[in-house]
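1. sharing a sequence plus its predicted fold:
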Amino acid sequence: MNSGGRFALSEPARRRALSGGPEGAAWLADLDAILASLEHDWAIRIGTSLEGGSAAFVAEARDGAGNKSVIKVGSPGSRLGRHEAEVLRRADGKGYARLLRVDGERNALLLEKLGPSLATLGLPYSQQVDIMCATLLEAWHPVPLNATFMTGAEKANLLGADIVAMWHRTGQPCPSAAIDTALLYCQERARLYRPEGTVLAHGDPHPANTLMVPGTDPVRFKFVDPDGLAIEPAYDLGVLLRAWNEGLDGRNAYNLARSRVRLMTQYTQVPAEPIWQWAFIERVSTGLLLLEIGDAALGRQYLRVAEALLLPS
């Protein structure tokens, strides 16, 4: 933790802010004052920073009656391409943490206090996928009319451009066949985009932002940190599958991965082929990104799995 003021900021969040240049440095310098002003305006007391965030200050807060909540103040770069507050407001607690207060000028949210993340519970990834699928079925909402969310076509085109750029920047670390297949799938998802087939999707569902709802029986979960996309539901399911790499090596990798997609289709009724394509795109994109940010071992694992999942000859 960085403890330059009253409010300690996690080291990853501090580095992320500094990477934003003068604007990020100014935000760091002003953070104590921003948080103190929010304490005053929202009549809360902000506690110790919580672990896990890399683009925001996140901490538990209490009001005068002792009721707990979570405050999140994003660094300047965390706004880009995201519609977090709008998604949370429209969800109204269904599938997502309930939004209690919002201040757009200070990039601050006050949220319902939830329990531990799914990532901390030690469950097999197959069980985590089941839980996240059930939570997505609750969290997907209709896309509002005249919305400005990134569309599925835009997301596919952006991922395609990013994959090509990152592949060259990282020294072409995987076979061109994997890149060509990812680009083919990006073109296919962009071409087949239809507004009537979309939902207001999370955009980055994973175990770390899937939190337990305290006091529920059976146990329920809610999401936090949505990006907000107007995209087919298969995209969110593809994101879930990108990290389910266990067993996906050797000669049976392709068939096993296809069977996992079929199970997901049975659970959600979302067609299998779009899930497969988005999962492949996301594996390649995420693997390249991990290489760029220095997590070479995990990045290479993602890319090896993508190569193993190329259509058998």
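-> Received the coordinates, thanks.

2. going by C-alpha atoms from here, please, whenever you check contacts or count neighbours.
-> Fine.

3. any idea how many residues pack against P22?
-> Around P22 there are 11 other residues, counting by other C-alpha atoms under 10 Å.

4. that one and I34, how far apart?
-> Distance, P22 to I34, by C-alpha to C-alpha, to the nearest Å: 17 Å.

5. show me the strands in the chain, by range?
-> For the chain, the strands defined by DSSP state E occupy 44-49, 56-63, 68-74, 99-103, 108-112, 150-151, 199-201, 210-213, 220-223, 229-231.

6. flag every buried residue along stretch 181-188.
-> Within stretch 181-188, the residues that count as buried by 16 or more other C-alpha atoms under 10 Å are 181-183, 185-186, 188.

7. next, count neighbours for the residue lying closest to L309 once chain neighbours are set aside.
-> Spatially, and ignoring its direct neighbours in sequence, L309 is nearest to Y254 (4.8 Å; C-alpha to C-alpha, 6 or more residues apart in numbering). Y254: 19 surrounding residues under other C-alpha under 10 Å.

8. which residues touch Y254?
-> Contacts for Y254 were tallied using C-alpha atoms under 8 Å, 6 or more residues apart in numbering; they are 248, 308-312.

9. and the residues you listed, which is closest to I44?
-> Nearest to I44 out of the contacts of Y254 is L248 (C-alpha to C-alpha; 48.1 Å).

10. my guess is that closest one meets A257, correct?
-> Yes - assessed by C-alpha atoms under 8 Å, L248 is found in contact with A257 at 6.9 Å.

11. quick one, which of the two is more surrounded?
-> When neighbours are counted by other C-alpha under 10 Å, L248 and A257 differ, and A257 comes out ahead with 22 against 18.

12. quick check, that one in contact with E246.
-> No - taking contacts as C-alpha under 8 Å, A257 lies outside contact range of E246: 9.9 Å.

13. just the buried residues of the contacts of Y254.
-> Applying 16+ other C-alpha under 10 Å to the contacts of Y254, the neighbour count classes 248, 308-309 as buried.

14. inside helices: which ones of those?
-> Counted as lying in helices by DSSP state H, out of these, are A308.

15. show me which of the buried ones among the contacts of Y254 is closest to Q269.
-> Each of the buried ones among the contacts of Y254 was checked against Q269 using C-alpha to C-alpha; the closest is L309, at 22.9 Å.

16. distance of that closest one relative to L248?
-> 8 Å.

17. alongside the first one, take a look at this:
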Amino acid sequence: MITVPPGFGDALGDGAPAWVATLPALAEEVCARWDLVPDGEVLHGFVAVVLPVRRADGTPAVLKLTWRDEETEHEGLALRLWDGRGVVRLLDHDGERGALLLERLDPARTLEHAPIGVALDVIGGLLRDLRVPAPPEVRRAGVDDLAASAMASTVSKPLLDAAVAMARDLAADIGDTLVNGDLHYGNVLAGEREPWLMIDPKPRAGDPEFCLIPLLWNRFGELGGPAAMWRRFDALVDVAGLDAEKAHGWALARAVSAAFWALEAGLPDFGAMSGAVAGWLFAGRGRARGGAAPPTAD
């Protein structure tokens, strides 16, 4: 039925090799149960394999088999609640097996390669429009305990103190919107039903502003410096109708958290990138409250 790509699942953690070994049989079982016919080569991301299929009536779709953890376990629930509005449509779902049947999009066309102005307008619109109450089983948005991080010495104390304070204050008054903690340009694909549709949500309950930081560090090479980052930040806040101060706070806290995680995970390039964004956000910490922006140059 399927051949699992070499190396897939190597970084997923305990139990992953055994789960990967079940995927060919699982794909065969689910295809038989949902009356699906394979229709292309297997694709994969970090936590899932995707098999193009056709339904009994000939409709193209994809079968996604995903590693189940706290980030992915409520993907089907979130897709059902968003109900195809700017998001890939969920056609069927088996939560126990981590199987999702989804409408087929074009994986070769993402916002990763669209002009940045187009990408910001599309994703800003998603942040504005995809606001439904989070169900109680979805975990709250937040960051790791920054003060307790073993890597706390890798950033300046003022930056760490600011991130800790912002994370604490935001968590104390967090909203209950269903949000995608991993919304970025590569996870918005071209479709036929709508021009662009979001895929692969990591559902959280919280503030829409929580989602902004991946949109700053993705396509990082196009920034060139802090002035371009702030232009991107402003465009997203404006299109999405975000609270600028709250967006700044979540972005700073998540950037520092990501820098710690990257160093612990042995990803120095991502650590340097997220650390740079954290530094730029810290330098402009009065800006989101209406204060003067610090001098910047690209």
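-> That came through, no problem. Just so it is clear, the structure is predicted and the values come from calculations on it, not from any experiment.

18. quick one on the thing from earlier: ok, so of the buried ones among the contacts of Y254 of structure 1, who is nearest P274 of structure 1?
-> For these, the closest approach to P274 of structure 1 (C-alpha to C-alpha) belongs to L309, at 15.1 Å.

19. the closest one contacts R258, correct?
-> No - under the criterion of C-alpha under 8 Å, L309 of structure 1 makes no contact with R258, lying 9.1 Å away.

20. buried set for stretch 40-56 of structure 2?
-> For stretch 40-56 of structure 2, a neighbour-count test (16+ other C-alpha under 10 Å) marks 42, 44, 47-55 as buried.

21. stretch 24-42 of structure 2 now?
-> 26-27, 30-31, 36-38, 42.

22. so can I have JSON lines of those showing distance to I2 of structure 2?
-> Formatted as JSON lines, the buried residues of stretch 24-42 of structure 2 follow (distance: C-alpha to C-alpha, whole Å):
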{"residue": "L26", "distance to I2 of structure 2": "10"}
{"residue": "A27", "distance to I2 of structure 2": "7"}
{"residue": "V30", "distance to I2 of structure 2": "12"}
{"residue": "C31", "distance to I2 of structure 2": "11"}
{"residue": "L36", "distance to I2 of structure 2": "13"}
{"residue": "V37", "distance to I2 of structure 2": "12"}
{"residue": "P38", "distance to I2 of structure 2": "9"}
{"residue": "V42", "distance to I2 of structure 2": "7"}
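
23. re the thing from before, which residues do L309 and L248 of structure 1 both contact?
-> By C-alpha under 8 Å, 6+ apart, the residues touching both L309 of structure 1 and L248 are 254, 257.

24. how close does stretch 228-236 of structure 2 sit to structure 1?
-> Stretch 228-236 of structure 2, aligned to structure 1 and superposed, deviates on average by 4.0 Å (mean C-alpha distance after the TM-score superposition for structure 1).

25. give me the contacts around that stretch.
-> When contacts are defined by C-alpha under 8 Å, 6+ apart, stretch 228-236 of structure 2 is touched by residues 120-121, 123-124, 212, 216, 223, 242, 298.

26. out of these, who has the most neighbours?
-> Result: L212 is most packed of the contacts of stretch 228-236 of structure 2 (other C-alpha under 10 Å), 27 neighbours.

27. re earlier: now the buried residues of stretch 181-188 of structure 1 as TSV including distance to I293 of structure 1?
-> Output for the buried residues of stretch 181-188 of structure 1, formatted as TSV (distance: C-alpha to C-alpha, whole Å):
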residue	distance to I293 of structure 1
T181	24
A182	21
L183	22
Y185	25
C186	23
E188	28
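
28. which of these fall within helices?
-> Short answer: these in helices (DSSP H) are 181-183, 185-186, 188.

29. leaving out chain neighbours, which residue sits closest to M166 of structure 1?
-> By the measure of C-alpha to C-alpha, 6+ apart, the closest residue to M166 of structure 1 outside its immediate chain neighbours is L288, 6.1 Å from it.

30. separation between the aligned partner of the one you found in structure 2 and S274 of structure 2?
-> Using TM-score structural alignment as the criterion, L288 of structure 1 maps onto F260 of structure 2. For F260 of structure 2, the distance to S274 of structure 2 (C-alpha to C-alpha) stands at 9 Å.

31. do G175 of structure 2 as well
-> As judged by C-alpha to C-alpha, G175 of structure 2 and S274 of structure 2 stand 25 Å apart.

32. between those two, which is the more surrounded one?
-> When neighbours are counted by other C-alpha under 10 Å, G175 of structure 2 and S274 differ, and S274 comes out ahead with 27 against 17.

33. give the equivalent position in structure 1 for that one.
-> S274 of structure 2 maps onto Y302 in structure 1 when the alignment is built from TM-score structural alignment.

34. and its match, what does it touch?
-> 242-243, 245, 283-284, 286-287.

35. and in structure 2, which of these remain?
-> Of the contacts of Y302 of structure 1, the ones still in contact in structure 2 (both residues aligned by TM-score structural alignment, their matches' C-alpha atoms under 8 Å) are 242, 283-284, 286-287.

36. ok, of the residues you listed, which come out buried?
-> Buried among those by 16+ other C-alpha under 10 Å: 242, 283-284, 286-287.

37. nearest to H206 of structure 1 among these?
-> Of all these, R242 has the smallest distance to H206 of structure 1: 9.8 Å, by C-alpha to C-alpha.

38. report the separation between the closest one and G24 of structure 1.
-> In terms of C-alpha to C-alpha, R242 of structure 1 sits 31 Å off from G24 of structure 1.

39. again, but for R62 of structure 1
-> 27 Å.

40. which one of the contacts of stretch 228-236 of structure 2 is nearest to W82 of structure 2?
-> Using C-alpha to C-alpha, I123 is the member of these that lies nearest W82 of structure 2, at 15.1 Å.

41. which parts of the stretch 101-250 of structure 2 are helices?
-> For the stretch 101-250 of structure 2, the helices defined by DSSP state H, counting those that start in this stretch cover 116-129, 157-172, 214-217, 226-240, 244-264.

42. quick check: angle from the second one to helix 244-264?
-> Yep, that's helix 157-172 of structure 2 we're talking about. Going by axes from the mean of the first three to the mean of the last three C-alpha atoms, to 10 degrees, helix 157-172 of structure 2 is angled at 120 degrees with respect to helix 244-264.
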